[in-house]
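Trainee: pasting the structure only:
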């Protein structure tokens, strides 16, 4: 059995193993994209079973897919966030006028208490009273009208009493957030922070777990491993190893192949740059636009190179076609028009496709019938051996 088969079997084995100590109640949300995650001790009363939540922690979804909590004596509020580790709940007014709700706010009859309570005094001032632009007074625009302005001021900062143009409406206790409770001028439109003590699930949450009932009855609370959507961690590791390593090997192979191609291209370019450049004279030449037939090619003189590897001018010791040095006993062929030498095999293949000399581009056809008389070696269609000197 090869390694790839073993890897696939391992992945399927991981997928088949159920999650140990899994919580039977899965988290839910009113809005899958932006909604608050609802899990024990909270539950969505219209979506999750009763055993998925603790008494007094029921939530529900409204028509706008907002998460709503109903406090026994204060009414309905939007749940903006739940911090399960700190056991804190952040709420606001669905109608965006939280100061109006604060006037009659109480946590009596609920399982929650205020996180950081601050006392505020609400004032009704005449419309021409403008001395609230500093940090001492907080304008409450959603409670104000054309002829009056409602302000809130921290009760501890009133000092010498009320301004002459204002009268007290109410003294309220506001459950502020920790960061905002340090500022007496905090905007009362921010979320209210509520906390709870029972059930005490903060230790389980800090360990990465989630609370839940241990059985089908009773109030005993247990800590479960948080259920994860998608594949188990072990299966993800198996896929990463099984796909990542072969993928990395393939990438390295492609890089090596690309480097080899670039290296070969550079070598070929250097070789082409070393080819001799022949300057032709001004004599008119007949250029063939197609290759020569085999009998014509074989009629050109051939020579077997001797040990001295000497060639008459203008030839050199390297074949201009394959760029290899001539070796003893190799068969060379010369072209009668220009007397340039080449490996016989190289020039034969060239002339089959091109009817001109690779160096000077002159056509040898015009001089086949008149052998050159200036050659110092005998040349014929049969092979001869070049003089050793």
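Mentor: Thanks, I have it. A quick note: this is a predicted structure, and the numbers were derived from the prediction, not measured.
Trainee: Could you use CA atoms for every contact and neighbour count after this?
Mentor: Will do.
Trainee: dump the residue contacts of residue 174.
Mentor: Contacts for residue 174 (CA atoms under 8 Å, 6 or more residues apart in numbering) come out as 102, 114, 117, 118, 119, 120, 192.
Trainee: Okay, it and residue 105: tell me how far apart.
Mentor: Relative to residue 105, residue 174 is positioned 8 Å away (CA to CA, to the nearest Å).
Trainee: circling back to that earlier point, go through the contacts of residue 174 and name the one nearest residue 168.
Mentor: Using CA to CA, residue 120 is the member of the contacts of residue 174 that sits closest to residue 168, with 10.7 Å.
Trainee: where does that closest one land in three-state SS?
Mentor: Three-state assignment for residue 120 (DSSP: H, G, I helix; E, B strand; the rest coil): strand.
Trainee: and if you look at residue 303?
Mentor: Residue 303 ends up strand, using three-state DSSP.
Trainee: do residue 30 as well
Mentor: Following three-state DSSP, residue 30 is assigned to coil.
Trainee: Hmm, residue 67 and it touching each other?
Mentor: Yes - judged on CA atoms under 8 Å, residue 30 makes contact with residue 67 at a distance of 6.1 Å.
Trainee: Residues that sit against both of these two, list them.
Mentor: Jointly contacting residue 30 and residue 67 under the rule CA under 8 Å, 6+ apart are 36, 60, 61.
Trainee: and residue 332, how many neighbours?
Mentor: When neighbours are counted by other CA atoms under 10 Å, residue 332 registers 21.
Trainee: Oops, could you answer that again for residue 78 instead?
Mentor: Other residues lying near residue 78 total 22 when counted by other CA under 10 Å.
Trainee: this is the comparison structure:
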């Protein structure tokens, strides 16, 4: 658990009107907003941030990094200001090694909601082959002679299965929320300063004055006005249908004028035709064999993915539960409940989020069938 800050933080300088603080690194990444700030040399208590929330840009990659005093630098993957959460990862993409060395957030403003205990196992190449894909080695800790795997310590069944292949336990450690199986992020949280309400209402936090740590909310939408998201929605909802209506009216008028000109140039004719029914549009999706070839993932005990909003299926809008089976779509790597995406893909050949066709294949073209017939009789 995080320790309280020392009282010297009360006397730290705040940004002045003449001082400019950057909001991003040259390599891009998450937007830096209060309470975070880009301080010189990554000082956690510098003038551009709330005490303990200083960030910096990596000298090597120019990416956004957070320095934990007891554990070193970590790459910042995402910051959720509405819920006050931050996802960090090892810059060398070997998070398990950082856990083995040490992972300590003492002396920082950060905390964590959940704790997970893992056990590392050392498995020989023979054991990995005997498991027939049941053991997933951690690449950055493994080599040709042996492999390192990890399982939640509370999972007695999995641990027993690992031991039966002759794998030897190395160590056990406890860490905050991680995406088990991928090891690509740790989620930390903070409670002070509390800007959640301000952020969720569309405003921004800042220091109230230069002498203390009291904060205030500003840039809120005007009273009686609509939130920014609602305004965007109304603009899109009204603008697009209106534009389509205008285009349709122009095309209709143009068609009528062309038809009038043709009638004026043709001799008098008698025309008889049967009215064709509306064409039937048949949209086909993917076949069952193709859908089943897309990878499945079984969630761990947490039932969550580390990316924000990824713990909710975009199709049925329900949260993922422990041990549920998800399916991902190749190339775009979006995850859904297996049953939800299977039903979707039978009718649609593209991802419901990004609309990319799996495997780079062309999108299915609707086929149009019509049983109508027409005849015409011309008389001089």
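Mentor: That came through, no problem. All values derive from a computational prediction rather than experimental measurement.
Trainee: what's the TM-score for these two chains?
Mentor: Once superposed, chain against chain, the TM-score is 0.51 (TM-score structural alignment, normalised by the length of structure 2); 232 aligned residues with a CA RMSD of 4.2 Å.
Trainee: Could you tell me which of the contacts of residue 174 of structure 1 count as buried?
Mentor: 102, 114, 117, 118, 120, 192 (16 or more other CA atoms under 10 Å).
Trainee: Can you lay out the residues you listed as TSV showing distance to residue 273 of structure 1?
Mentor: Output for those, formatted as TSV (distance: CA to CA, whole Å):
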residue	distance to residue 273 of structure 1
102	88
114	85
117	87
118	87
120	90
192	80
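Trainee: Does residue 51 of structure 1 touch residue 218 like I think?
Mentor: No - taking contacts as CA under 8 Å, residue 51 of structure 1 lies outside contact range of residue 218: 9.8 Å.
Trainee: corresponding residue for residue 116 of structure 2 in structure 1?
Mentor: Aligning on TM-score structural alignment places residue 116 of structure 2 opposite residue 118 in structure 1.
Trainee: Tell me who's in contact with that match.
Mentor: Contacts of residue 118 of structure 1 (CA under 8 Å, 6+ apart): 154, 173, 174, 175, 176, 181.
Trainee: Against residue 170 of structure 1, how distant is it?
Mentor: Using CA to CA, residue 118 of structure 1 is found at 14 Å from residue 170 of structure 1.
Trainee: cool, and residue 62 of structure 1?
Mentor: Separation of residue 62 of structure 1 from residue 170 of structure 1 (CA to CA): 31 Å.
Trainee: What of residue 180 of structure 1?
Mentor: Distance, residue 180 of structure 1 to residue 170 of structure 1, by CA to CA: 21 Å.
Trainee: circling back: tell me which of residue 51 and residue 218 of structure 1 has more neighbours.
Mentor: Each of residue 51 of structure 1 and residue 218 has its neighbours counted (other CA under 10 Å); residue 51 has more, 19 against 9.
Trainee: and the more buried one, helix, strand or coil?
Mentor: For residue 51 of structure 1, the assignment made with three-state DSSP gives helix.
Trainee: Residue 82 of structure 1 now?
Mentor: strand.
Trainee: Can you tell me, leaving aside adjacent residues, what's nearest to the equivalent of it over in structure 2?
Mentor: The alignment partner of residue 82 of structure 1 in structure 2, by TM-score structural alignment, is residue 79. In space, and not counting its chain neighbours, residue 79 of structure 2 is closest to residue 86: 4.5 Å by CA to CA, 6 or more residues apart in numbering.
Trainee: Hmm, that neighbour is touching residue 191, no?
Mentor: No - Residue 86 of structure 2 lies out of contact with residue 191 (CA under 8 Å); the separation is 11.9 Å.
Trainee: which residues in the stretch 1-150 of structure 1 form helices?
Mentor: Under the criterion DSSP state H, counting those that start in this stretch, helices of the stretch 1-150 of structure 1 are mapped to 3-16, 98-102.
Trainee: Go through these and pick out the most buried.
Mentor: helix 98-102 (a mean of 19; mean count of other CA atoms under 10 Å).
Trainee: That one maps to which residues in structure 2?
Mentor: Going by TM-score structural alignment: helix 98-102 of structure 1 matches residues 95-99.
Trainee: what does stretch 352-371 of structure 1 give?
Mentor: The aligned range for stretch 352-371 of structure 1 in structure 2 is empty, by TM-score structural alignment.
Trainee: Quick one: neighbours of the residue lying closest to residue 50 of structure 1 once chain neighbours are set aside, just the number.
Mentor: Excluding the flanking residues, the one nearest residue 50 of structure 1 by CA to CA, 6+ apart is residue 43, at 7.8 Å. Neighbours of residue 43 of structure 1 under the rule other CA under 10 Å: 27.
Trainee: how about the aligned partner of residue 43 of structure 1 in structure 2, what does it touch?
Mentor: Alignment note (TM-score structural alignment): residue 43 of structure 1 maps to residue 37 of structure 2. Residue 37 of structure 2 sits next to 21, 22, 23, 48, 49, 50, 53, 54, 55 when contact means CA under 8 Å, 6+ apart.
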